[in-house]
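Q: fold the following and give me the result.
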Amino acid sequence: MAELTPLSAETLGTLCADFESNAANRLAMNAVTAAGIDKVARNYDRARLLQRRFSVTVDNGTVTHQDRSGRCWLFSSLNVARFVAKKNMGLKEFEFSQNYAMYFDKLERINYFLKDMAALVEAGEPADSRLVQHLLADVMGDGGQWTMAMNVYKKYGAVPKDLFPETESSKNTGPMNTQLRSMLHTEVARMFADPSKIDEIVAEGVAAGHRILTIHLGEPPKSFDWEWTDEKGEFHRDGEITPVEFWNKYVDAGLEDYVCLVDDPRAEHPKGKKIAIEHLGNVAGGDPTEYLNVPNRFMKDCVRRILSEQGIPVWFGADCHPMMDRESGAWAADLFEYGRVYGFDFDLDKEQRVRFGDSAMNHAMAFVGVDVDEDGTTTRRWRVENSWGDKIADKGYFTMSDDWFTEFVYEVAVPKSMLPEEYRKALEEPAISLPAWDPMGALA
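A: So this is what the prediction gives:
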């Protein structure tokens, strides 16, 4: 075993001398300390050549804004749904209540977590095990997956945003999540202290969670009168309708039956097989969070076909941070030349980045455009609807190079009907089960 030795004064002196001996190091220091690394490392030629023109564009109107919350997966799934709803109602602008979706996701997740933990306690799992400690640390975040969003919409439907608007806590979820997390930690401690009272503890925890959520987010409507004026100026009245009825009537594109495709680049996880993350879910009894592992090229082909043939946005999950120019709204695999500034070769490939903790999907958005070459199949760049407001990028819309898709997009949701027979058969087979801390579950 290698010995842990201190950094010596001699070694430090050598490092300083080596730094000083290279004029490029001092030039880089002068530039980065004054302007910041991204302005210095920005690849001018790559940035100016990344155009915002697309051969196929799906117009989804004004972008949404998730504010200081991690609700990207809900915003992006509702952005797909609102496109369908707008078309059905003849509206140019429309937005679903993300607050409503989050309310029921968190309520269901409280129940899911408490019952999951109760099962672990009853099975004799130690409180200090890696699994229990991971679940305790990760509880009550804002993240989620496409299937989890569909579980909420199928059970609770959706409502227009003006009927259940944002609150201070939905726009800035940190303080509310802290209280929910502390409450759940308290209930789990009680479970371990007295397993004979687990059922009572679960019931009390769900009730406490309901109170906390309602105090922070408001009381969601059980039904509402729906009326609207379409973009032609014609008035429509639908009468009283429940949120589930509203969803089923106006979001009739079969989104609930979509399949999640992932590009898990690790060699031990074969393509064409289904994978799942243990203990990942929100609605007990809902659809499990599972993915079909496929080549990245197949994911691209599916997205291209949906945009060009069906004309509907496509939900996806990616690692949004690498090589991102947030203000101009651009992603390209070589958009920043960090290695040239530092004199270091950042040479990890996609599989190594996932395996060694350098990359995982952390943000969900929607594809709303693609530029396709003259051959009709080769993709060049992509248009992305983000949920960070309209003050950045192209009024909130981002441009993604095709090579960035290859390197940093991990998941897309597509209709099951698009899959070839071999992939449909794979969906019927048991999933390869991955531990709760696996990076393929990072978005949630």
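Q: switch to C-alpha atoms for all contacts and neighbour counts from now on
A: OK.
Q: can you pull out the strands in this protein?
A: For the chain, the strands identified by DSSP state E occupy 56-57, 224-229, 235-241, 258-262, 273-277, 290-293, 314-318, 324-325, 330-331, 363-372, 379-385, 397-401, 409-415, 432-434, in order along the chain.
Q: one more to line up against the first:
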Amino acid sequence: MVKSISNEQVKHMEQKYLANREHLLSQRAVMKNGILASSENQKAVIENNPVFSIDLDTGNVTNQKQSGRCWMFAALNTFRHDVLNNHHIKDFELSQNYTFFWDKFEKANYFYENIIKTSNQELTSREVAFLLATPQQDGGQWDMLVAIIQKYGIVPKTIMPETKSSSSSRELNTYLNKKLRKDALTLRTLIANGASESEIETRKVELLQEIYNLLSTSLGTPPTEFDYSYYDTDGNYHLEQGLTPTSFYDKYIGTDLNDYVSIINAPTKDKPYNQVYTVDMLGNVVGGKEVRHLNVDIETFKNLAIAQLKDGESVWFGCDVGQSSTRDTGIMATDIYSVQDTLDINYDMSKAERLDYGESLMTHAMVLTGVNLINDKPTKWKVENSWGDKVGTKGYFVMSDDWMSEYTYQVVVNKKYLSDDLKKVLKKDDVTVLAPWDPMGALA
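A: Here you go, the predicted model:
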């Protein structure tokens, strides 16, 4: 039986609220200052000061501006660290716009292929509705960037600099998604009318040409060959001629990206530890590197990140950055805000419960560049963000170890740090395919 809220119930609630002095104290503070400002815990700020026992020198932070390319910035920053250390180049950045172009282009083809694959389903099916809700977006995964680099290489930022549409991508995404939805209609209509495979492929290539045109107009045309000049930190001039994006990657970075594996901590019942997972309809390059996650317990998760940091290499990671964190001071700590005390409401859920009930998922990628160890146990972590140097400590954040446990879901490490048992798991052919809307399919 459906029951509405009675006037008597509302009156009783009002009287009960007004009879509580703590509610009235919180009311005065929150009405004047807002919920978070009234709840900030200075003890957490003091405990999470930016001093670490392992602290890598990674230079100035980058700025993704008004775009959702954190995953891309974070990955390119890990490569940038190697270039800064190995080649001693001043103020060096890799071109986020270059990889952005090819990611958008490949995502369009990936979308077309999924539209073709699901053409026998009704528009109201969950899969088709999922595809059409967001045909493409800025976000992505580590393995998706690997797929782009392995196919297209990489270039310095000076060779393909930022544009208005790369730094502020809302307009581009709006009109790109308009086109992709129209193209989905075109392809589904062709198939419904009995077009042959060759006819469908011919039309798809024509649509991709239009995508290329749109992206070139907005982002610029990606270089295929270029000269690169720079001064090193000793003031010496260098000139490299006739480089390609692939040869530049091979010479200046050279990392075998197949050596790196995505490690997740998802303690939900449907994802047993020590197994490999992929996500249906998640990717960009058709036939490229597949998104794969190895799920492990949180202690193993942290130890793998620490091992890589101890060897002087930064760590790409994904988390739910909006949970219990400050943007201005750059503190990520479970106790930075005492909102439950301020509002007298219990929000407690376990990490697994938050994932299962949609309260949390991966929303942002950054780079671990340090950790504080006491008796070989982590107490806090140093984080390189990509929001410019006006936030945190010149762009660097501090993450408490408790926050790491609760809101960090993914790290990328060299598989050499894995135990022999986990290496064997990676070699197995049985990979569990998760639904497209699974929280482990969330894009950073």
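Q: now mean neighbour count and distance to Tyr44 of structure 1 too, for the strands of structure 1, in JSON lines please.
A: Putting the strands of structure 1 into JSON lines (neighbours: other Cα atoms under 10 Å; distance: least, Cα to Cα, whole Å) gives the following:
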{"stretch": "strand 56-57", "mean neighbour count": "18", "distance to Tyr44 of structure 1": "26"}
{"stretch": "strand 224-229", "mean neighbour count": "14", "distance to Tyr44 of structure 1": "47"}
{"stretch": "strand 235-241", "mean neighbour count": "12", "distance to Tyr44 of structure 1": "51"}
{"stretch": "strand 258-262", "mean neighbour count": "23", "distance to Tyr44 of structure 1": "32"}
{"stretch": "strand 273-277", "mean neighbour count": "22", "distance to Tyr44 of structure 1": "40"}
{"stretch": "strand 290-293", "mean neighbour count": "24", "distance to Tyr44 of structure 1": "36"}
{"stretch": "strand 314-318", "mean neighbour count": "25", "distance to Tyr44 of structure 1": "24"}
{"stretch": "strand 324-325", "mean neighbour count": "20", "distance to Tyr44 of structure 1": "12"}
{"stretch": "strand 330-331", "mean neighbour count": "26", "distance to Tyr44 of structure 1": "12"}
{"stretch": "strand 363-372", "mean neighbour count": "26", "distance to Tyr44 of structure 1": "22"}
{"stretch": "strand 379-385", "mean neighbour count": "24", "distance to Tyr44 of structure 1": "18"}
{"stretch": "strand 397-401", "mean neighbour count": "24", "distance to Tyr44 of structure 1": "15"}
{"stretch": "strand 409-415", "mean neighbour count": "23", "distance to Tyr44 of structure 1": "24"}
{"stretch": "strand 432-434", "mean neighbour count": "15", "distance to Tyr44 of structure 1": "41"}
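Q: and the ones you listed: which comes nearest Glu200 of structure 1?
A: Among those, the nearest to Glu200 of structure 1 by Cα to Cα is strand 273-277 (28.3 Å).
Q: can you tell me what part of structure 2 the closest one aligns to?
A: When strand 273-277 of structure 1 is aligned against structure 2 using TM-score structural alignment, it corresponds to residues 275-279.
Q: same question for stretch 141-158 of structure 1.
A: Residues 137-154 of structure 2 are where stretch 141-158 of structure 1 aligns, taking TM-score structural alignment as the criterion.
Q: map Glu47 of structure 2 across to structure 1 for me.
A: Taking TM-score structural alignment as the alignment basis, one finds that Glu47 of structure 2 is matched in structure 1 by Leu49.
Q: equivalent analysis for Asn265 of structure 2, please.
A: Under the alignment by TM-score structural alignment, Asn265 of structure 2 pairs with Asp263 in structure 1.
Q: and if you look at Leu56 of structure 2?
A: Looking across to structure 1 (by TM-score structural alignment), Leu56 of structure 2 lines up with Val58.
Q: from Ile37 of structure 1, how far off is its match?
A: Counting by Cα to Cα, to the nearest Å, the separation of Val58 of structure 1 from Ile37 of structure 1 is 35 Å.
Q: kindly report the same for Thr14 of structure 1.
A: Using Cα to Cα, one obtains 25 Å as the distance from Thr14 of structure 1 to Ile37 of structure 1.
Q: next up, the contacts around the match of Leu56 of structure 2.
A: For Val58 of structure 1, the contacting residues are 307, 311-313, 368-369, taking Cα atoms under 8 Å, 6 or more residues apart in numbering as the criterion.
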